[in-house]
Each structure stands twice: as structure tokens, then as C-alpha cells.
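coords below, sequence missing:
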């Protein structure tokens, strides 16, 4: 049975790839983008199965209206994929106030507005699946991506809380946590802070690591995982994408647990009774 999937940031990258994967198998897709012309090829190929909606997720009123339009058009929405977002590159010291606010506005508040918009729909239906595109950088960090890291950690906190709140309504929540992929995320869609020279060695080291063979995954290889996630009767709260994610997470969490254990005596004493 076909499903109706609502995808933000569908003009390129993961969003467009996943939109096409759903359309290919016969699902219906609500595809939002700031520039819907980027979706003309999908409209030409799939016709009425796709509803392009012009949307800047930073606008809460427009986000509410986009979800309402999708519900009115297709009658139901089975899953929503909060994919809209971008990467900001710059050390903490280099990041301007405007850059920091813009990153959080899109990656956190944009996702929050769409999430709030869909919840009454899913509650009325008695079912629905909210899929939040986070990142491995929502549970670990890299230098030069501090505010981006922060935005994804916020997404993790919002979504894990949400999962506990809405389970009673038959609503599932999943966090998708990819490692690096060869999308435009680090290219023209990214924002770069004005560099401070003292961090140039760190930038060089980062660039050399990213240039290693196999560092980035193939975006097209992710589509099957997303189809399986949407189809799952009991979807996971978290789904890694890519071969680097689990080993990296294990390494970081083992280090964290070791440090917490080392300082546990101090922590317990601080309880006071």
C-alpha cells in the first residue's frame, strides 16, 4: 500500500534522492524547497504523485500552512522527513553572531516548526512517523563545526524527548545520523566563517582527513535504508548511516564512560547526602 511522505529540503542532496526513491516505488511525496524549480524534473516524470511546495522552514506560519496544504491535498500523511538544513564551517572563535543564529534558526527551529505542525495531524490519524535528519555529529563532535554540532545535539534532545511524549498517540520518532556523504552539504550549500590565521593548521588537518579514500559515503546508497525505516513496524529511535558511525560512536562513548567512572567518587560526594 502506497504511503504519503512529506520531505523538507527536497531540492537536492538526500532530500531529492529520497523523494525520488519513494516516487519510484509508487508512494506520494510532498517535496518542499525554497526553489521548487529544482523539482521540475520529478514533476515531469511522476506527475500528480508529487506535490512541490515552496517553503522556507525558518518561517513558522509558512511551515504550518505547508503541512495543512499537504494534508488537504493528499488526505493523509504517513511520514515526515525533516531534512532541511545546512552546514556551517568555522571555529567557535571565528563564528559571528549572525552565522550562529542563522545556523540554529534553520537546523533547530525550522525542524521544530515542522514537527509541531505535523503532530495534530498524526494524533488525529492515530499514527505517523517523524524522521529527523540529525548527524553522527549529533552525538560526537568535530572541530570547525561547533555551531553545526550544537544544532544537531539540540535536534537529538528535542527528538528523544518527543519520542517519549507522543508514543501514546501511535506516533514514532526516528533520528537518522549519517556520517559524511558526497552531497553538496560541504560545498555551495555550506557557510564558511572568515578564517583566523591561528587555526589554519587545524583546517589543513581537517581537509587532509576528509580527502582520504572512503571518508565520504555514496548518497545514493542511503535510499534503501530510508525506505526500510519508513516501512518498519517498530522503527528505531536512532539509525546510523555509513560505515564510520558505529565504530566512532563506540570509541567516543567508551572514553566518556571511562572518564565518568574516574570522577565518580567526586560526583557522588557532590550529592551531599
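Alright, I've got the coordinates. What you are looking at is a predicted structure, and each value in this text was computed from that prediction instead of being measured.

every contact and neighbour count from this point should use C-alpha atoms.
Fine.

residues touching residue 258, list them.
By Cα atoms under 8 Å, 6 or more residues apart in numbering, the contact set of residue 258 is empty.

in the helix or strand where residue 157 lies, what counts as buried?
Secondary-structure assignment from DSSP states H and E places residue 157 in helix 146-166. For helix 146-166, the buried set under the neighbour-count rule, 16 or more other Cα atoms under 10 Å, comprises 146-156, 159, 162-163, 166.

swap in stretch 119-134?
Of all the residues in stretch 119-134, those buried under the rule 16+ other Cα under 10 Å are 119, 121-122, 127-134.

and residue 123, how close does it get to residue 38?
Taken as Cα to Cα, to the nearest Å, the spacing of residue 123 relative to residue 38 amounts to 32 Å.

ok, so of the buried residues of stretch 119-134, who is nearest residue 71?
Within the buried residues of stretch 119-134, the smallest distance to residue 71 is 7.9 Å, found for residue 121 (Cα to Cα).

downstream neighbour of the helix or strand where the closest one lies in the secondary structure list?
Of the helices and strands defined by DSSP H and E, residue 121 is found in helix 111-125. Helices and strands here follow DSSP H and E; after helix 111-125, the next one along the chain is strand 128-133.

and the helix holding residue 157, what does it pack against?
Taking 3 or more Cα pairs under 8 Å, 6 or more residues apart in numbering; DSSP states H and E as contact, the helices and strands that helix 146-166 lies on are strand 88-89, helix 97-104, strand 171-178.

by contact count, what packs against the shortest one?
Contact partners of strand 88-89 among helices and strands, from 3+ Cα pairs under 8 Å, 6+ apart: helix 146-166, strand 191-192.

which stretch among those comes nearest residue 179?
By Cα to Cα (comparing all of those), the closest turns out to be helix 146-166, at 12.6 Å.

give the contact list for the most centrally placed residue in the chain.
Centroid check for the chain by Cα atoms, centre = their mean gives residue 133 as the closest residue, at 1.8 Å. If a contact means Cα under 8 Å, 6+ apart, then residue 133 has 81-83, 175-177 as its contacts.

would you turn those into TSV with distance to residue 223 and neighbour count?
Formatted as TSV, the entries for those read as follows, by distance: Cα to Cα, whole Å; neighbours: other Cα atoms under 10 Å:
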residue	distance to residue 223	neighbour count
81	13	28
82	15	26
83	13	24
175	15	23
176	12	25
177	14	22
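
comparison target, given below:
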């Protein structure tokens, strides 16, 4: 049975690829973007199955209106994919107040506003699946991406809590956690800080740690996303790419070893 999928940030990258994959198999897609001209090819090819909506996720009222427009056209919203977001590259010291706030406005608050807008619809219909596009950098971190890391850690905490709160309404929540992929995320879509030369060595070391094999092919994610959407019991977290799991496994082994080493100090701090 065809589903109705609401996708933010559908103008390019993962959002555009996934939107077309859903449309190809017969689903309805609500595709939002800041510039809906970028969606013309989808509307020409798939007609009434796609509803393009101009949306800046930072505008809470517009998010509510977009959800109501989607419900009015298709009658329900089965899946929300919060994909809108961007990367801010630069060290923490280099980051301006405006850059930090804008990163959180889009990656955290924009995601929150659209999530809040769709929840009454999903509660009323008694089912739904909210998929938040996080990152492996919401589980562990890389230098020169500190504010982006922090925004995705916030998405992780928000979404894990949400999953517990809405389970009783028949609403499922999943976090997609890609490693690096060859989208425009690290290119035209990214924002950059103004460099402080003292960090040149840190940045050079970061770049040297990357290889061509570090970046996945975004088109290869389609099957995984379709399986996630179709699952009767979807996971709370799903990595995309072959780099994420072994990396996080090692990171958590190191964390557990440190916690084990300091467990007696921690327990004594309880006081009784």
C-alpha cells in the first residue's frame, strides 16, 4: 500500500535521492525545499504524486502550514523524514555566535518544529514513523566540526526521548546516522568559519585522515532507507555506510574501559 512521505531538504543530496526512490515505487511524497524550482523535475515526472512546498524549516509557522497542506492533499502523513540541515566547518574557537546559533536553528530547532507540527497528525491517525537524519557525528566526534557535532548530539537526545514519549500512540522514531557520503554536504551546502592560523595543524591532520574510501555513494543508501520505512519494527538507530559501525564500536570500547577504570571513584561520589 502506498505511503505518504514528508521530506524536508528535498532539493538535493539524500533528500532528493530518497524522494525520487519513493515516487518510483508509487508512494506519495511531500517534498519541501527553500527553493522549490529545484523540484520541478520531480513534479514533471511524477505529477500529483509529489507535492512541492517551499519551506524554511527555521520558520515554525510555515512548518505547521506545510504539514496541514500535506494532510489536506493526501489525507495522512505516514512518514516524516527530517533531512534539512547543513555542516559548519571550523574549530570551536573560530566559530562566531551567529554561526553557532544558525547551525542549531536549522539542525536542531528546524527539525524540532517540523516534528512538533506532524505529531498531532500522527497521533490522530494512530500511526506514523518519524525519521531524523542525524550523523555518526551524533554518536562520536571529529575535530573542526564541533558545532555540527553538538547539533547532532542534540538531535540524538531529543529523538531518543521522543521515541519513549510517543510509542504508546503507535508512532515510531528512527535516527539515521550516515558516515561521510559524496553529497554536497561538505561542498556548496557547507558553511565555513574564518581561520585562526594556530589551528592549521589540526585541520591538516584531519584532512590527512580522510581517504577516497571514507566517502560512501549516496545512491547506494536507497535500499536501506526503503527497508527502514517498510519495517514493522524499525530500529531507533541505523548507520549508513561501512565506516560508521567499526569506528563507533571502538569509540564505545574505549569509553567503557575508561568508565570501568573510574567506576569506584564514581560510586564513592554517590555518598551512601
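Yep, it's here. Since the structure is predicted, the reported quantities are computational estimates derived from the model, not experimental observations.

which one of the helices and strands packed on helix 146-166 of structure 1 lies nearest to residue 185 of structure 1?
Closest to residue 185 of structure 1 of those is strand 88-89 (Cα to Cα; 9.3 Å).

how big is the angle separating the helix holding residue 157 of structure 1 from helix 97-104?
30 degrees (axes from the mean of the first three to the mean of the last three Cα atoms, to 10 degrees).

list the contacts for the residue lying closest to residue 13 of structure 1 once chain neighbours are set aside?
Spatial nearest neighbour of residue 13 of structure 1, excluding adjacent residues (Cα to Cα, 6 or more residues apart in numbering): residue 183 at 5.4 Å. Listed by Cα under 8 Å, 6+ apart, the contact partners of residue 183 of structure 1 are 13-14, 219.

where along structure 1 do the strands fall?
Taking DSSP state E as the criterion, structure 1 carries its strands at 4-7, 28-33, 50-54, 79-82, 88-89, 128-133, 171-178, 191-192, 238-241.

and the ones you listed: which comes nearest residue 73 of structure 1?
Proximity to residue 73 of structure 1 (Cα to Cα) singles out strand 50-54 among the strands of structure 1, at 8.3 Å.

okay, now the aligned partner of residue 37 of structure 1 in structure 2: neighbour count?
The equivalent of residue 37 of structure 1 in structure 2 is residue 37 (alignment by TM-score structural alignment). The local packing count at residue 37 of structure 2 equals 12, with neighbours defined by other Cα atoms under 10 Å.

ok, the one 3 residues further on next?
Applying the criterion other Cα under 10 Å, we find 13 residues in the vicinity of residue 40 of structure 2.

ok, residue 239 of structure 2 next?
For residue 239 of structure 2, the count of nearby residues is 18 (other Cα under 10 Å).

hmm, back to that, so which bit of structure 2 is the helix holding residue 157 of structure 1 matched to?
Using TM-score structural alignment, helix 146-166 of structure 1 corresponds to residues 146-166 of structure 2.

residues making contact with the matching stretch?
Applying Cα under 8 Å, 6+ apart, the contact partners of stretch 146-166 of structure 2 are 87-92, 100, 103-104, 107-108, 132, 134-135, 137-142, 171-175, 236.

after superposition, how close is it to structure 1?
After superposition onto structure 1, the average distance of stretch 146-166 of structure 2 to its aligned residues comes to 0.3 Å, using mean Cα distance after the TM-score superposition for structure 1.

any idea how far residue 103 of structure 1 is from the closest residue to residue 193 of structure 1 other than its chain neighbours?
Residue nearest to residue 193 of structure 1 in three dimensions, not counting chain neighbours: residue 90, with 5.0 Å by Cα to Cα, 6+ apart. Counting by Cα to Cα, the separation of residue 90 of structure 1 from residue 103 of structure 1 is 12 Å.

more neighbours: these two, which one.
Under the neighbour definition other Cα under 10 Å, residue 90 of structure 1 and residue 103 were set side by side, and residue 90 has more, 24 against 21.

isn't that one up against residue 195?
Yes - A contact is recorded between residue 90 of structure 1 and residue 195 when judged using Cα atoms under 8 Å, the distance being 7.2 Å.

the nearest residue to residue 189 of structure 1 once chain neighbours are set aside - how many residues pack around it?
Counting by Cα to Cα, 6+ apart, residue 189 of structure 1 lies nearest to residue 86, which is 6.4 Å off, once chain neighbours are set aside. Here the count is done by other Cα under 10 Å, and residue 86 of structure 1 has 19 residues near it.

same thing with residue 271 of structure 1?
Residue crowding around residue 271 of structure 1 was assessed by other Cα under 10 Å; the count is 7.

what separation do you get for residue 88 of structure 2 and residue 152 of structure 2?
Note on residue 88 of structure 2: its distance to residue 152 of structure 2, by Cα to Cα, is 12 Å.

equivalent analysis for residue 138 of structure 2, please.
For residue 138 of structure 2, the distance to residue 152 of structure 2 equals 4 Å [Cα to Cα].

ditto for residue 237 of structure 2
For residue 237 of structure 2, the distance to residue 152 of structure 2 under the criterion Cα to Cα works out to 13 Å.
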